[in-house]
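Peer 1: task: produce atomic coordinates for the following.
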Amino acid sequence: MQFADFTLWKYLASIVDIVLVWYVIYKLINVIRGTKAVQLLKGILVILLVRVVSEWLGLITLSWMMQQAINWGFLAVIIIFQPELRRALEQLGRGRFFSSSRTQDDDNQEKTVEAIVKATDYMAKRRIGALISIERETGMSDYIETGIQLNSNISSELLINIFIPNTPLHDGAVIIQRNIVSAAACYLPLSESPFISKELGTRHRAALGISEVTDSVTVVVSEETGNISLTKNGELHRDLKLEELKEILTSDMVIHNKAKQASSARWNWRGKNNG
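Peer 2: Prediction:
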């Protein structure tokens, strides 16, 4: 009887162990989601795949090279993923690592949209030039580092004050990351497209440039005309009305996020039923 109880306890411990490991991995994926670490993880998977295939095909030299990459990869991962690891440890210290915040994320995104629309309306009426880029899935940490880091809660008043002419932060882009104003006065890559109208200035070229290398959504207010434009997926949408701007931002941020959450919830529900 004691032997049977011991065996049952081992099975239960194994199940708990697997569930906890799965949950930690899931949370770590959430931490690095939206950063360039995702692309690096894909590269690591490619190396592992090449290692297995080269071993199977008997490619000795290639197999040895991949093995060396794996042997030294642990140190490389620590160095490359240092910002993400630090953020995960900070969340763990604040007790947020194991908490769920889907509803809070939805509320924050709606507030972010409202703040951007309100600030854009104010600046467009007064012809105050502005450049606001919103991070989505692709990380923008490289561009955040070019500016002045703020890490401030978003509000229309903050956005307006940043872009007031002749202030220290007005020249450059504001980058919004996870519903936080991460940095201001950031440099964005300029688009080299020959099809951009010559009447458009540096702000529009920068907005189009960042949309060509990331999946970000960028709002532009023209200093000359006060017109509102938006770029995403390498496309420039010009002369938007305020209602159109709000509709696009809501669709790309709030509705898109809710659809992802609903899809994830359906997947989890089906998985439980199948199990």
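
Peer 1: only C-alpha atoms from now on, for both contacts and neighbour counts.
Peer 2: OK.

Peer 1: tell me the SS of residue 192?
Peer 2: Using DSSP: H, G, I helix; E, B strand; the rest coil, the structure places residue 192 in coil.

Peer 1: likewise residue 218?
Peer 2: Per three-state DSSP, residue 218 ends up strand.

Peer 1: so it touches residue 207, yeah?
Peer 2: Yes. Counting by Cα atoms under 8 Å, residue 218 does reach residue 207; the two are 5.8 Å apart.

Peer 1: for the comparison step, fold the sequence that follows:
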Amino acid sequence: MPFWEKIVNLSPVATFINIMDVLLVWFVVYQLIKVVKGTKAVQLLKGIFVIIIARIVTEVFGLATLGWMMERVIDWGFLAIIIIFQPELRRALEQLGRGRLFARTMMDEEQERKRLIEALSKSVNYMAKRRIGALISIEKETGLNEYIETGTPLNSDLTSELLINIFIPNAPLHDGAVVVQRNRIAAAGCYLPLSESPFISKELGTRHRAAVGLSEVSDAITIVVSEETGAISIATDGDLNRGLSIEEFEIRLRHLWFGATTNQENTSKWKWGVKRNG
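Peer 2: Here you go, the predicted model:
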């Protein structure tokens, strides 16, 4: 077993170098996947995978003509990739020259988080001032597909303008909840389970009961804007935090959604039926 003998006879330094080599290759591949994620290059990778599978099948079953075609595709495929994705490749090389290829993903994630918080904050603030009722649930670890299926699929970017238009009174989708999944609006007009807790204040309506009900069966974050008072609430883990100012809302949402903490975060928990600021 010469292969295993070589591994056993490797020195600790050589073993460490080989392990680091493999880890670095995986890191580079992982970062490249994150760079192309969400771009049209993903479809290219799927196409390449199909071609490779087809080439293997032709070898197994001895399909000479199809095998010859796959060989020609593979031979010219690299050149075709360079021509088709010349803008993307040039952009990646420019970022590599500036040392931004791998730093870009973290920066993009932070910018996306900031954009999402701003979009939700802007829409909630707008609706609260005008007493437009709203119910928005954000999926975390527990899947919400069973509730998404009860609504109208949207699969659209999360923007404040779209959220506001959904909840405008008498709009087709204003009844029910908007469900946010993987930073996108998955569906609107969704039905959420109502909480049967006897401790919920009688003054709270269906939106608040639905928010608490979903928080009892999942780890989702549910935002409620009261149609009667314009009060902003957040429901998580069976608790309903009511009467939040827009600043408190932003801080708490950032903490619950992304785990970010700040020195300003001093928002206390307000249980069902407890009312803040009158």
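
Peer 1: TM-score for these two?
Peer 2: With the length set by TM-score structural alignment, normalised by the length of structure 1, the two chains reach a TM-score of 0.59; 191 aligned residues with a Cα RMSD of 4.0 Å.

Peer 1: what touches both of residue 218 and residue 207 of structure 1?
Peer 2: Contact criterion Cα atoms under 8 Å, 6 or more residues apart in numbering; residues shared by residue 218 of structure 1 and residue 207: 131, 133, 230, 231.

Peer 1: give the aligned equivalent of the second one in structure 2.
Peer 2: Taking TM-score structural alignment, the alignment pairs residue 133 of structure 1 with residue 137 from structure 2.

Peer 1: before we move on, what about residue 93 of structure 1?
Peer 2: That one, residue 93 of structure 1, aligns with residue 43 by TM-score structural alignment.

Peer 1: residue 249 of structure 1 maps to what in structure 2?
Peer 2: Residue 249 of structure 1 maps onto residue 253 in structure 2, by TM-score structural alignment.

Peer 1: name the element that match belongs to?
Peer 2: helix 246-258 (DSSP states H and E).

Peer 1: what does residue 91 of structure 1 give?
Peer 2: Judged by DSSP H and E, residue 91 of structure 1 forms part of helix 82-93.

Peer 1: which strands and helices lie in contact with that helix?
Peer 2: Contacts defined by 3 or more Cα pairs under 8 Å, 6 or more residues apart in numbering; DSSP states H and E place helix 82-93 of structure 1 against helix 2-32.

Peer 1: between the helix it packs on and helix 82-93, how many degrees?
Peer 2: 120 degrees (axes from the mean of the first three to the mean of the last three Cα atoms, to 10 degrees).

Peer 1: just the element for residue 108 of structure 2, please.
Peer 2: With DSSP H and E as criterion, residue 108 of structure 2 is part of helix 103-129.

Peer 1: next SSE after that helix?
Peer 2: As the chain continues past helix 103-129 of structure 2, the following element, by DSSP H and E, is strand 134-138.

Peer 1: quick one: that following strand to structure 1 mean distance?
Peer 2: Strand 134-138 of structure 2, aligned to structure 1 and superposed, deviates on average by 0.5 Å (mean Cα distance after the TM-score superposition for structure 1).

Peer 1: got a list of contacts for that strand?
Peer 2: Under Cα under 8 Å, 6+ apart, the answer for strand 134-138 of structure 2 is 127, 167, 174, 176-181, 207, 211, 220-227.

Peer 1: hang on, the earlier thing: now the match of residue 133 of structure 1: closest residue in space, sequence neighbours ignored.
Peer 2: residue 222 (4.1 Å; Cα to Cα, 6 or more residues apart in numbering).

Peer 1: coming back round to it: reformat the shared contacts of residue 218 and residue 207 of structure 1 as CSV; add neighbour count and distance to residue 22 of structure 1.
Peer 2: Putting those into CSV (neighbours: other Cα atoms under 10 Å; distance: Cα to Cα, whole Å) gives the following:
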residue, neighbour count, distance to residue 22 of structure 1
131, 28, 40
133, 26, 34
230, 25, 39
231, 25, 38
